[in-house]
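A.B. asks: Below are the sequence and a predicted model; questions follow.
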Amino acid sequence: MKLFRSTAVVLALTTGLLALPAQAEVVQNSSGDPLYTAEAPGAFSMVADLLIARPLLIAATVIGAGVFVVALPFAATGGGIGDAGRALVVEPGKAAFVRCLGCTGDGYNKRQ
């Protein structure tokens, strides 16, 4: 019974924290050049991202890799290995490791 209560409390807290939106402000440079436009998230967004979102995204990447290995024979017969790999491993991995801390978009601004 104690395990059930502990699990219920953890689930309730996690669900409550995930329901809070982590919003970031967009700050533009005075030049107006989109190359120098930066997304400047607040401190609460960074803390929530670091403590909640990143561990969940890393876990989703690891679980997605396991599911991908299991689904690989089926994806190979259907010809969707690339799509399955992108959806299960690459997208959560990019969200976990490529985007800046507290940012809502994935990736970073690249110079072309």
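C.D. replies: Happy to help now that I have it.
A.B. asks: Could you use CA atoms for every contact and neighbour count after this?
C.D. replies: Noted.
A.B. asks: List the contacts of Gly102.
C.D. replies: By C-alpha atoms under 8 Å, 6 or more residues apart in numbering, the contact set of Gly102 is Ala22, Ala24, Pro41, Gly42, Ser45, Met46, Val47, Ala48, Asp49, Leu50.
A.B. asks: Which two of the residues you listed have the greatest separation?
C.D. replies: Ala24 and Leu50 (14.1 Å; C-alpha to C-alpha).
A.B. asks: Looking at those two, which one has more neighbours?
C.D. replies: Ala24 (18 against 15; other C-alpha atoms under 10 Å).
A.B. asks: Distance of the closest residue to that one other than its chain neighbours relative to Leu57?
C.D. replies: Once flanking residues are discounted, Ala24 sits nearest to Pro41: 4.2 Å by C-alpha to C-alpha, 6 or more residues apart in numbering. Per C-alpha to C-alpha, to the nearest Å, Pro41 is found 19 Å from Leu57.
A.B. asks: In which helix or strand does Glu25 reside?
C.D. replies: If you go by DSSP states H and E, Glu25 is part of strand 24-27.
A.B. asks: who are the neighbours in contact with the residue nearest to Ala24?
C.D. replies: Gln23, Ala24, Glu25, Val26, Leu101, Gly102, Cys103.
A.B. asks: The structure to be compared is supplied as follows:
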Amino acid sequence: MSLFRTWVTTMTFLIALVGLAPAQAASSSVDEVSYNSGNPSYTTDANAPKGYAMIGDLLIARPLLIAATAIGAGAFVVSLPFTLLGGNVGEAGQALVVEPGKAAFVRCLGCTRSGYGKTE
């Protein structure tokens, strides 16, 4: 199998795996319970990202967000003359570069919100 076919097969499998995970979680009838034995090393955090969310974030979301940051930076440079005339350079920079950059580089692995330690 060629390298390209192997990559496509792997990505298809991972996308299907990440896509099926919420359906499996929704069909579960058992509520998640935080088991606390008194030992801090065995305490579970219900808000911590799951493993499949971390894998999907690492393999799919982060590369796409880094690409969006690079494309947004290019679009910002191209639109700079127009945003200077319109007086909204800060807003354009925030929307095209800063927001995708924060999502790519500041967000914890598997988290859904930007910032350190935010899991919601």
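C.D. replies: Now that the structure is in, tell me what you want to look at. Because the structure is predicted, anything quoted here is derived from the model rather than measured.
A.B. asks: TM-score for this pair?
C.D. replies: Laid over one another, the chains give 0.66 as their TM-score (TM-score structural alignment, normalised by the length of structure 1), with 89 aligned residues with a C-alpha RMSD of 3.2 Å.
A.B. asks: that older thread, can I get the contacts of Gly102 of structure 1 in TSV with distance to Phe74 of structure 1 and secondary structure?
C.D. replies: Below are the contacts of Gly102 of structure 1 laid out as TSV (distance: C-alpha to C-alpha, whole Å; DSSP: H, G, I helix; E, B strand; the rest coil):
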residue	distance to Phe74 of structure 1	secondary structure
Ala22	37	coil
Ala24	40	strand
Pro41	41	strand
Gly42	43	coil
Ser45	39	helix
Met46	39	helix
Val47	40	helix
Ala48	37	helix
Asp49	34	helix
Leu50	35	helix
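A.B. asks: Leaving out the residues flanking it, which one is nearest to Leu50 of structure 1?
C.D. replies: Leu101 (7.0 Å).
A.B. asks: That neighbour matches what in structure 2?
C.D. replies: Aligned against structure 2 by TM-score structural alignment, Leu101 of structure 1 finds its counterpart in Leu109.
A.B. asks: Can you get me a residue count around that match?
C.D. replies: For Leu109 of structure 2, using other C-alpha under 10 Å, the count is 21.
A.B. asks: Contact partners for it?
C.D. replies: Pro49, Met54, Asp57, Leu58.
A.B. asks: State the distance from it to Gly51 of structure 2.
C.D. replies: 10 Å.
A.B. asks: And for Gly117 of structure 2?
C.D. replies: With C-alpha to C-alpha as the criterion, Gly117 of structure 2 and Gly51 of structure 2 are 16 Å apart.
A.B. asks: Equivalent analysis for Ile15 of structure 2, please.
C.D. replies: Applying C-alpha to C-alpha to Ile15 of structure 2 and Gly51 of structure 2 gives a distance of 14 Å.
A.B. asks: These two: which is more packed in?
C.D. replies: Ile15 (14 against 11).
A.B. asks: That one -> structure 1?
C.D. replies: Match for Ile15 of structure 2 (TM-score structural alignment): Leu17.
A.B. asks: Please, where are all the strands along structure 1?
C.D. replies: For structure 1, the strands defined by DSSP state E occupy 24-27, 38-41.
A.B. asks: Pick the most buried one from these.
C.D. replies: With neighbours taken as mean count of other C-alpha atoms under 10 Å, the strands of structure 1 reach their highest mean count in strand 38-41, at a mean of 17.
A.B. asks: how far is that one from where the chain is centred?
C.D. replies: Centre-to-centre, strand 38-41 of structure 1 and its host chain are 17 Å apart (C-alpha atoms, centre = their mean, to the nearest Å).
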